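S.K.: A structural model of the following input is requested.
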Amino acid sequence: MSKPLVISMGDPSGIGPEIIVKASAKGDADNCVVTGCPSVLKDAANALGSGLLVREIEALETAAPVDGVMEVLRTSPNGAFPVGTVSPESGHAAFRAIEAGIMLARSGRASGLVTAPINKQALAAAGFDYPGHTEILADLGGTGQAAMMLVNDDFRTVLVTIHVSLRDAIERADFTAQMTAIRLANQACQDLGIERPRVAVAGLNPHAGEGGLFGREEIDVIEPAIKAARHEGIDASGPWPGDTVFMAARKGEHDVVVAQYHDQGLIPVKYLGVEKGVNVTLGLPFVRTSPDHGTAFDIAGKGVADAGSLAVAIHTARQLAATRQHNEEAA
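M.R.: Presented below is the predicted three-dimensional model:
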């Protein structure tokens, strides 16, 4: 049997434990081990009437997957966490689960990492100065840079800049950042089985700058990066206007869109629904995916959360892990 995937529990005050239980009960999380708090997951399993047995294990190597059993590697003490609200205790438990998952995936003991949602305010309240998962992964995952790719049934998008203000995003979207995003987008699509990906690069300004009338970033930064990428053999094109490039991708004209900043890339994906959206972190030495939604404090503890995005995240992680293993064996 292949190495297990690790699923980090996420914020215990949110819907993470619930969707993990639902995915496990349906068989979507077979050969997965959860890092987190066993009592939280047991409570979720009981509250949902899932019939799922939650079993604590001492080490990943002792995992023995059985139908109807969720195996949990403890990363925080058992305890009560508030439901549906920001809590430093929950932020601390969420971070420890992520940290353990990263170490297991980075060491090669796990085939990859799937992360349930965390809350940025809870992380900050617990004393962890990270704006989100991607930055934690870049810091602890053995790489100085990481990029975010969102995948759904309609298109894929990779971000040049992530969790920074719009003002800072403009400054950070320099030539180096463009090249990193384009290269990672190309490689990620190849890992998903697309032999020669068509990489569309969005412009930063309205109408992609309109020939310099609305800004020169396209002329001075983005176009040179596209030309350099094409020189490397990447089928990159653009810069395309940000208000139309996603429609073209949805029609099948592009395989992936490189977006310049957070909302430019995420609004189209989330408008089409988060149920099937998956977040993939690129640039890491291991596979990491997550659902394309947050902790949903407003519905936490009500038993109504949709585990569909988590199930797709698990499936995508398995696909990427299998591709990586195949490439390593062929090298």
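S.K.: Please count neighbours and contacts with C-alpha atoms only from this point.
M.R.: Noted.
S.K.: Now do the contacts for Ala23.
M.R.: For Ala23, the contact set (CA atoms under 8 Å, 6 or more residues apart in numbering) comprises 29, 307-308, 310-311.
S.K.: Does Thr289 belong to a helix, a strand or coil?
M.R.: For Thr289, the secondary structure call by DSSP: H, G, I helix; E, B strand; the rest coil comes out as strand.
S.K.: got it, and Glu56?
M.R.: strand.
S.K.: For Ser107, state which of the contacts of Ala23 is nearest.
M.R.: Ala29 (21.3 Å; CA to CA).
S.K.: give me the element the nearest residue to the closest one once chain neighbours are set aside is part of.
M.R.: Leaving aside its chain neighbours, Ala29 sits nearest to Ala23 (5.8 Å; criterion: CA to CA, 6 or more residues apart in numbering). Per DSSP states H and E: Ala23 is located in helix 16-25.
S.K.: Could you list the residues in contact with the helix or strand following that helix?
M.R.: Per DSSP H and E, the first helix or strand lying C-terminal to helix 16-25 is strand 32-36. Defining contact as CA under 8 Å, 6+ apart, one finds that strand 32-36 is touched by 4-10, 60, 63, 65, 70-76, 93-94, 96-98, 100-101.
S.K.: The structure of the following sequence is requested for comparison with the preceding one:
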Amino acid sequence: MQQKPVVALTLGDPAGIGAELIARLLAQAEACQRANIVLVGDAWLWREGLRVAGVDVPTEAVTSVAAVRTRADTSRPAWLAMDTVRPEQVTVGQAGAAGGASVLRVLNACMDAARDGHIDAICFAPLNKFAMKQGGLKHDDELHHFAQYLGVTGTFCEFNTLGDLWTSRVSSHIPLKDAAAALSVDRIKAATRLIYRSLQANGIAQPRVAVAAFNPHGGDGGTCGREEIDIIEPAVRQLNQEGLPIAGPFPADTIFLKAQAGEFQAIVTMYHDQGQIAIKLLGFSRGVTVQGGLPIPITTPAHGTAYDIAGQGRANVDATWQAFLIACRMGASMGASHRASLV
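M.R.: The predicted model follows:
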């Protein structure tokens, strides 16, 4: 029988709905059937999550993540307590520096464990970028922090997923006026290869991947922009020559209709909102963000901290469950060789 992957779960921003979500996730017996789980975070925050969710989840205390992989009984989560933030430093429903610093400390501890080969994947409850920047984040977003911390030098990208549909993008958190200049044959090829291989790690042997156009109507033969002719089409041709069955480019206003009909499992978009708007309209409460291109799978629900409903017992666990399942599949698939590359 294949050993279950070791998946670290974190409680997210202490002012948001993260602890409640993780409590609801772990209250489902199936969770521990999927993975050898280690929960990492502050004890008071975990207790508050259980109280808000109205559930009880037995755990097994451990003193280090190193002890998790060799546990004989994985029917309940391992629990690694950290002291990163005090209750009086947190105001429920409000971003704060103390909460952001707490998130950074917990995530860094999990990445240290990944580097040492003790865990196979991380699934983190929602965080708040503003709070994290107040608390010491030096990058624009958590993905760039992960990549630097883990020593990634190659291509990395945030994937957004909804059920069987994944999206990646060639440019991300930049002004829209700079999106055209960010396009290149090499960047499109790198983004496409990355999502193709990531889908394979998620259990799809031959992913069906399409590439979006950049201009309205796909450029209308060059009369409405030449990015398709000069950049995107050559990138797709070269990918096909490499043996990857990539399709496109397709106009952005119809490509998601094709995906919704089941023609494609992934879409490579050219800039942030080109894919984000479609994915969030299709299912905001079920979306998952996957940090692509890292040597360990890192996933999170895409909906954010939901400060407006924090502490009210109303959080929907569906996206967190999907993020956890992806972490389990990719953690099992990527294997020891990927963990060893971190050392």
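S.K.: List the buried residues of stretch 45-55 of structure 2.
M.R.: Within stretch 45-55 of structure 2, the residues that count as buried by 16 or more other CA atoms under 10 Å are 45-53.
S.K.: which bit of structure 1 covers that stretch?
M.R.: Aligned by TM-score structural alignment, stretch 45-55 of structure 2 falls on residues 40-50 of structure 1.
S.K.: swap in stretch 169-178 of structure 2?
M.R.: Using TM-score structural alignment, the partner range for stretch 169-178 of structure 2 is residues 159-168.
S.K.: List the buried residues for that stretch?
M.R.: The neighbour-count check on stretch 159-168 of structure 1 (16+ other CA under 10 Å) flags 159-162 as buried.
S.K.: corresponding residue for His145 of structure 2 in structure 1?
M.R.: By TM-score structural alignment, His145 of structure 2 lines up with Ile136 in structure 1.
S.K.: Could you find the closest non-adjacent residue to that match?
M.R.: Counting by CA to CA, 6+ apart, the residue nearest Ile136 of structure 1 is Tyr130, at 6.4 Å.
S.K.: ok, now Met9 of structure 1?
M.R.: Spatial nearest neighbour of Met9 of structure 1, chain neighbours left out: Gly36 (5.1 Å); criterion: CA to CA, 6+ apart.
S.K.: if we can go back for a sec, mind giving me JSON lines with the buried residues of stretch 159-168 of structure 1 and columns for distance to Ala202 of structure 1?
M.R.: What follows is those, written out as JSON lines (distance: CA to CA, whole Å):
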{"residue": "Leu159", "distance to Ala202 of structure 1": "10"}
{"residue": "Val160", "distance to Ala202 of structure 1": "10"}
{"residue": "Thr161", "distance to Ala202 of structure 1": "13"}
{"residue": "Ile162", "distance to Ala202 of structure 1": "15"}
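S.K.: Quick check: the spatially most central residue of structure 2 vs Leu325 of structure 2, distance?
M.R.: Using CA atoms, centre = their mean, the residue of structure 2 that lies closest to the mean C-alpha position is Val290, 2.4 Å off. According to CA to CA, to the nearest Å, Val290 of structure 2 stands 11 Å off from Leu325 of structure 2.
S.K.: which residue lines up with Ala210 of structure 2 in structure 1?
M.R.: Per TM-score structural alignment, Ala210 of structure 2 is aligned with Ala200.
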